[in-house]
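Participant: quick one, fold the following:
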Amino acid sequence: MADIRAIIFDKDGTLFDFEATWSAWARSLLLDLAAGDTARAERLGEAIGFDFAGSRFAESSLVIAGTPGEIAEALLPHVPGASPLTLVARMNALAAVAPQAEAVPLAPLLGALRGQGLRLGVATNDAEGPARAHLDTAGVLGMFDFIAGFDSGHGAKPSPGQLLAFAEQMGLRPAEVAMVGDSRHDLHAARAAGMAAVAVLSGIAGSAELQPYADVVLPDIGHLPGWLSTRGGLGRVAETAA
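Facilitator: The predicted model follows:
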């Protein structure tokens, strides 16, 4: 079992609480596209697996692991006159200012991980621009050695391109990297890349859905130090650091 020398995180549902962040974004987007018509916003929500009235995502919602382009394609038939490019631009603009709720206090946790020599990255199916804006707002942008969105040139999860690009840039073997995420897309990408697959329950998916694809299922990333302490090497982080 290789020592863990780097961690690459999913963003939404992993670093940030999914519902707290993206429910507000979805409501804003759908009302914008519906020109304020709530009945139409509810119908648009159905196209992407979002209950507008209840402000909740279905477990199968495209928003959970899909790219902005995929979400735009689902909405396009319901927004006459729009184009994929204009829809993605509107989504990204709203995403960049979406309120972010940290899954756990990020700065102390990430600081502790970096203090142990771990290299840190982010692999998200969001666009890279909004991802950087979210991390900057949280005050942790500078703690990451690598940030990739679906538009960064490495593909999107569940393909392993983002993860392999991180390992290559860090000069590490994939087996020395842990991928941490809240969806099957994240875990499938980890498996395809040959990395440790760590699931967290701060997203929409439950333990029963994630367990078959994960090496370990944790309540949230605050439990990473305890898991890493069992792996040895640079991953031996004091549990109190979280």
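
Participant: can we go C-alpha only for contacts and neighbour counts from here?
Facilitator: Will do.

Participant: contacting residues around the helix or strand harbouring residue 89?
Facilitator: Element membership of residue 89 [criterion: DSSP states H and E] is helix 84-96. Under the contact criterion Cα atoms under 8 Å, 6 or more residues apart in numbering, helix 84-96 has outside partners 25, 28-29, 68-69, 72-73, 76, 127, 129-131, 133-134.

Participant: so who does residue 204 touch?
Facilitator: For residue 204, counting by Cα under 8 Å, 6+ apart, the contacting residues are 13, 18-19, 57, 59, 64, 182-183.

Participant: now with 7 Å?
Facilitator: Residues touching residue 204, when contacts are defined by Cα atoms under 7 Å, 6 or more residues apart in numbering, comprise residue 59.

Participant: equivalent analysis for residue 140, please.
Facilitator: Residue 140 makes contact with residue 107, according to Cα under 7 Å, 6+ apart.

Participant: switch the cut-off to 8 Å
Facilitator: The contact partners of residue 140, by Cα under 8 Å, 6+ apart, come to 106-107, 110.

Participant: restricted to helices, list the residues you listed.
Facilitator: Using DSSP state H, the members of these that fall within helices are 106-107, 110.

Participant: of all the residues you listed, which comes closest to residue 206?
Facilitator: Using Cα to Cα, residue 106 is the member of the ones in helices among the contacts of residue 140 that sits closest to residue 206, with 22.3 Å.

Participant: tally up the residues packed near that closest one, please.
Facilitator: 19 (other Cα atoms under 10 Å).

Participant: how near is it to residue 225?
Facilitator: As defined by Cα to Cα, to the nearest Å, residue 106 lies at a distance of 13 Å from residue 225.

Participant: now do residue 204
Facilitator: Here the distance between residue 204 and residue 225 works out to 23 Å (Cα to Cα).

Participant: how about residue 60?
Facilitator: Here residue 60 is placed at a distance of 30 Å from residue 225 (Cα to Cα).

Participant: how about this one, so we can line them up?
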Amino acid sequence: MPVSDTIKAVLFDRDGTLLDLQATWAGAFYFIIRDMAGGDESKIQTLADYSGYFMDSRKFDMRSRLLTGAPSDYCARWAEICERPYGEDFMRDFTDLSLKYCDVSPTFLPGASQALDALKHAGIPMGIATNGTESSARRQMAHLGYEDHFFAVIGYDSGYGAKPEAGQVLAFADQLQIEPGDVLMIGDSLHDVHAGKAAGAMTLALPTGAASSDELLAEADQVISSLADLPLMLGLPLPVSAPQARPSLPL
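Facilitator: This next block holds a predicted model:
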């Protein structure tokens, strides 16, 4: 069955799906890594190497564990490198720095804002499910002027677990009081696809981040090249801007 036939709500991954990974986070993680390492150059380089991050060019290796994993997946090793206990204090510092730098340069991928506008115009509820923090996702959407587009924003720290587990998707469906099978989960990684499938949702993938088209085609219900294609796929009209008044000619 085509994914467009039965959906009642759409749940988006954030990084690599709505937001350009490199443009949004590469600059931010330069500062996050330096601050977490306390400016110690040896620790900075070790954190960067472990994380798949290039300090000189301020870019991610696209195989970086930071691009798909939740902070809880890598921060235990970060704490070890920083010679600090891994626990609430360390995670609080990481979360605070993520929030501090998350809006350095949040950047939508091509077609993302138009897709969000089309879904909102059609009255389809939307949410975000991210393996980052809820607070950073909310701040980024506010920075971009899109916070009112989302019924729910769910992070790894929102109490429902992290992808590829099903908790975030199930929580979104539960909050809307719909069946998980009525949700379309959209993401760029196998974590997103697996989370959607584990919850019983439909899955749509994009090769715009952490996984290739071939990897996604083997797992997702459908793959599209860009969110610019989403409104057409769902049979939605693109919102039309209000006509501009014709300027008066001088007499």
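
Participant: one step back: give me the distance from the helix holding residue 89 of the first structure to the chain's centre.
Facilitator: Averaging C-alpha positions (Cα atoms, centre = their mean, to the nearest Å) puts helix 84-96 of the first structure 17 Å from its chain's average.

Participant: tell me which of the contacts of helix 84-96 of the first structure fall in helices.
Facilitator: Counting by DSSP H, the part of the contacts of helix 84-96 of the first structure found in helices is 25, 28-29, 68-69, 72-73, 129-131, 133-134.

Participant: could you dump the residues you listed to CSV with neighbour count and distance to residue 37 of the first structure?
Facilitator: As requested, these are exported to CSV (neighbours: other Cα atoms under 10 Å; distance: Cα to Cα, whole Å):
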residue, neighbour count, distance to residue 37 of the first structure
25, 18, 16
28, 18, 12
29, 21, 12
68, 25, 23
69, 20, 24
72, 23, 19
73, 17, 21
129, 17, 29
130, 19, 27
131, 24, 29
133, 16, 29
134, 23, 29
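
Participant: as a check, name the ranges of all helices in the second structure.
Facilitator: When assigned using DSSP H, the helices of the second structure occupy the ranges 21, 27-36, 41-51, 71-81, 88-101, 112-121, 134-144, 167-176, 190-199, 213-217, 230-233.

Participant: could I get those as CSV with distance to residue 224 of the second structure?
Facilitator: Conversion of the helices of the second structure to CSV gives the following (distance: least, Cα to Cα, whole Å):
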stretch, distance to residue 224 of the second structure
helix 21, 18
helix 27-36, 28
helix 41-51, 29
helix 71-81, 28
helix 88-101, 30
helix 112-121, 13
helix 134-144, 23
helix 167-176, 21
helix 190-199, 13
helix 213-217, 9
helix 230-233, 8
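
Participant: residue 11 of the second structure: which of those is closest?
Facilitator: For residue 11 of the second structure, the closest of these is helix 167-176, at 7.5 Å, according to Cα to Cα.

Participant: elements contacting that closest one?
Facilitator: Judged by 3 or more Cα pairs under 8 Å, 6 or more residues apart in numbering; DSSP states H and E, helix 167-176 of the second structure is in contact with strand 126-129, helix 190-199.

Participant: one more time with 7 Å, if that's ok
Facilitator: On a contact count with 3 or more Cα pairs under 7 Å, 6 or more residues apart in numbering; DSSP states H and E, helix 167-176 of the second structure meets helix 190-199.

Participant: and the helix it packs on, which stretch of the first structure?
Facilitator: Using TM-score structural alignment, the residues of the first structure aligned to helix 190-199 of the second structure are 184-193.

Participant: show me which residues of the matching stretch are buried.
Facilitator: Of all the residues in stretch 184-193 of the first structure, those buried under the rule 16 or more other Cα atoms under 10 Å are 184-191, 193.

Participant: likewise for stretch 160-178 of the first structure?
Facilitator: Of the residues in stretch 160-178 of the first structure, those scored as buried under the neighbour-count criterion (16+ other Cα under 10 Å) are 160-167, 170, 172-178.

Participant: again, but for stretch 113-122 of the second structure
Facilitator: Neighbour-count burial for stretch 113-122 of the second structure, counted by 16+ other Cα under 10 Å, picks out 113-120.

Participant: which residues touch it?
Facilitator: Outside stretch 113-122 of the second structure, the residues that reach it (Cα under 7 Å, 6+ apart) are 149, 227-228, 230-231, 236-239.

Participant: cutoff 6 Å now
Facilitator: Residues external to stretch 113-122 of the second structure that are found in contact with it (Cα atoms under 6 Å, 6 or more residues apart in numbering): 231, 238-239.

Participant: tell me the one of these nearest residue 48 of the second structure?
Facilitator: When those are compared for distance to residue 48 of the second structure (Cα to Cα), residue 231 comes out closest, at 38.5 Å.

Participant: to which residue of the first structure is that closest one aligned?
Facilitator: Taking TM-score structural alignment for the superposition, residue 231 of the second structure sits opposite residue 225 in the first structure.

Participant: state the number of residues packed around the corresponding residue of the first structure for residue 81 of the second structure.
Facilitator: In the first structure, the residue matched to residue 81 of the second structure (TM-score structural alignment) is residue 78. Around residue 78 of the first structure there are 15 other residues, counting by other Cα under 10 Å.

Participant: what's the nearest residue to residue 78 of the first structure if we skip its chain neighbours?
Facilitator: Across the structure, with Cα to Cα, 6 or more residues apart in numbering as the measure, the residue nearest residue 78 of the first structure apart from its sequence neighbours is residue 44 (6.7 Å).

Participant: fine, thanks again, bye for now.
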